[in-house]
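1. sequence first, predicted coordinates after that:
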Amino acid sequence: MKKYTIKEASEMLILPKATLRYYDQLELVVPQRANNGYRYYTEQDIRHLQYTEVMKISGFTLMEIKQVLDFKRECNIKNFPSLLQIMIDKKDDLLKRIELYDSMVRFIDQASELMKNKKSPSDMDKIDKLISDVYRSMTGGNNN
């Protein structure tokens, strides 16, 4: 089985070596150690680091990621209900972010069109209204 030095893992994953050391310190992904103290990452460690980066982008905290990786490594069924709830909550958060980003893209499209075809000062008022609509969707409220 191929093993990677911290330098190789860092380059492969485009992650700073300091990040890999930090993950080791948190016991998120713990590479094997040689007699000389050097870290060596297995293919499975690389996969777990990929999990970590994808889940971070998805909004998981490092501790939540640790729970997922621990579950994956140990298949500890007693942690399943809380882990499942974390996954459901993250999915809901992602869907809300997608909705927000969609409204922001619509704002940019509409504002760009208004700016391109600006015919009257009232067009700027329309842009102000668009930004208010996006802000309301961001905050979930009816603020002006």
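-> Yes, it's here. A quick note: this is a predicted structure, and the numbers were derived from the prediction, not measured.

2. can we go C-alpha only for contacts and neighbour counts from here?
-> Noted.

3. distance of Asn76 relative to Lys90?
-> Note on Asn76: its distance to Lys90, by CA to CA, to the nearest Å, is 21 Å.

4. C-terminal to the top helix by length along the chain, what's the next element?
-> In the chain, taking DSSP state H as the definition, the longest helix is helix 80-116. Where DSSP states H and E defines the elements, the next helix or strand beyond helix 80-116 is helix 122-139.

5. this is the comparison structure:
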Amino acid sequence: MRISEVTAHSGVPATTLRYYEQLDLIRSTRTTNGYRDYAPEVLERLSFIGVAKKMDLDLEQIKWLLDVTETGTCTNTRDALHPVLTERLREVEDSIRKLEELRVVLASSLEHVATCPDSSEPCQSECAFKSLA
């Protein structure tokens, strides 16, 4: 398949395909006239990359996982993927906890700001954040 066909089937822009090729995430051969020629399996790799990106894995991790799946068995892939996903889940849960704490702080500050009385006096910078003190 030519790059335009891969783009049409996968929805991945040509610039991204070239970048993935530079990183050796996907491979192509060159035709005699210099066009990139991709094997049909590239669509499966792009799908894998897309799912891994949805899990917010970085491209280095994705390349490693692609190498594992390419050279190993399903058991090897599972055993390699499990700790990566476990760590990623821990990171997400930590982020959710921090965001929940932030939500509480913002809600409290919003409530405080909404109840500030009108005044013609200069506002004190700490006024909006008084509830946090």
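-> Structure's in. What do you need? A quick note: this is a predicted structure, and the numbers were derived from the prediction, not measured.

6. who has more neighbours out of Asn76 and Lys90 of structure 1?
-> Lys90 (16 against 10; other CA atoms under 10 Å).

7. so what corresponds to that one in structure 2?
-> For Lys90 of structure 1, the aligned residue in structure 2 is Arg88 (criterion: TM-score structural alignment).

8. and for Leu20 of structure 1?
-> Checking TM-score structural alignment: Leu20 of structure 1 goes with Leu17.

9. quick check: that match vs Tyr38 of structure 2, distance?
-> 10 Å.

10. what touches both of the two?
-> Ile3 (CA atoms under 8 Å, 6 or more residues apart in numbering).

11. pick out the residue closest to the middle of structure 1.
-> The centroid of structure 1 falls nearest to Ile57 when counting by CA atoms, centre = their mean (1.2 Å).

12. contacts only, for the match of Lys90 of structure 1.
-> By CA under 8 Å, 6+ apart, the neighbours of Arg88 of structure 2 are Met55, Leu57.

13. if I look at it, how far off is Thr75 of structure 2?
-> Computed as CA to CA, the Arg88 of structure 2 to Thr75 of structure 2 distance reads 20 Å.

14. how about Ile96 of structure 2?
-> Computed as CA to CA, the Ile96 of structure 2 to Thr75 of structure 2 distance reads 31 Å.

15. and what of Pro40 of structure 2?
-> For Pro40 of structure 2, the distance to Thr75 of structure 2 - CA to CA - is 25 Å.

16. cool, and His112 of structure 2?
-> His112 of structure 2 is 55 Å from Thr75 of structure 2, by CA to CA.

17. over to Asp67 of structure 2?
-> 14 Å.

18. same check on Arg103 of structure 2?
-> For Arg103 of structure 2, the distance to Thr75 of structure 2 - CA to CA - is 41 Å.

19. chain center to stretch 17-31 of structure 2, what's the gap?
-> 20 Å (CA atoms, centre = their mean, to the nearest Å).

20. that one: which residues count as buried?
-> Neighbour counts using 16 or more other CA atoms under 10 Å place Leu17, Arg18, Tyr20, Leu25, Ile26, Arg27, Ser28 of stretch 17-31 of structure 2 among the buried residues.

21. with stretch 90-105 of structure 1 instead?
-> Lys90, Leu100, Ser103, Met104.

22. as a markdown table, those with distance to Thr52 of structure 1 would be great.
-> Compiled in a markdown table, the buried residues of stretch 90-105 of structure 1 are given as follows (distance: CA to CA, whole Å):
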| residue | distance to Thr52 of structure 1 |
| --- | --- |
| Lys90 | 14 |
| Leu100 | 24 |
| Ser103 | 29 |
| Met104 | 28 |
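
23. what is the nearest of the residues you listed to Leu84 of structure 1?
-> Proximity to Leu84 of structure 1 was ranked across the buried residues of stretch 90-105 of structure 1 by CA to CA; first place goes to Lys90, at 9.9 Å.

24. relative to Leu83 of structure 1, how far out is the closest one?
-> Lys90 of structure 1 sits 11 Å away from Leu83 of structure 1, going by CA to CA.
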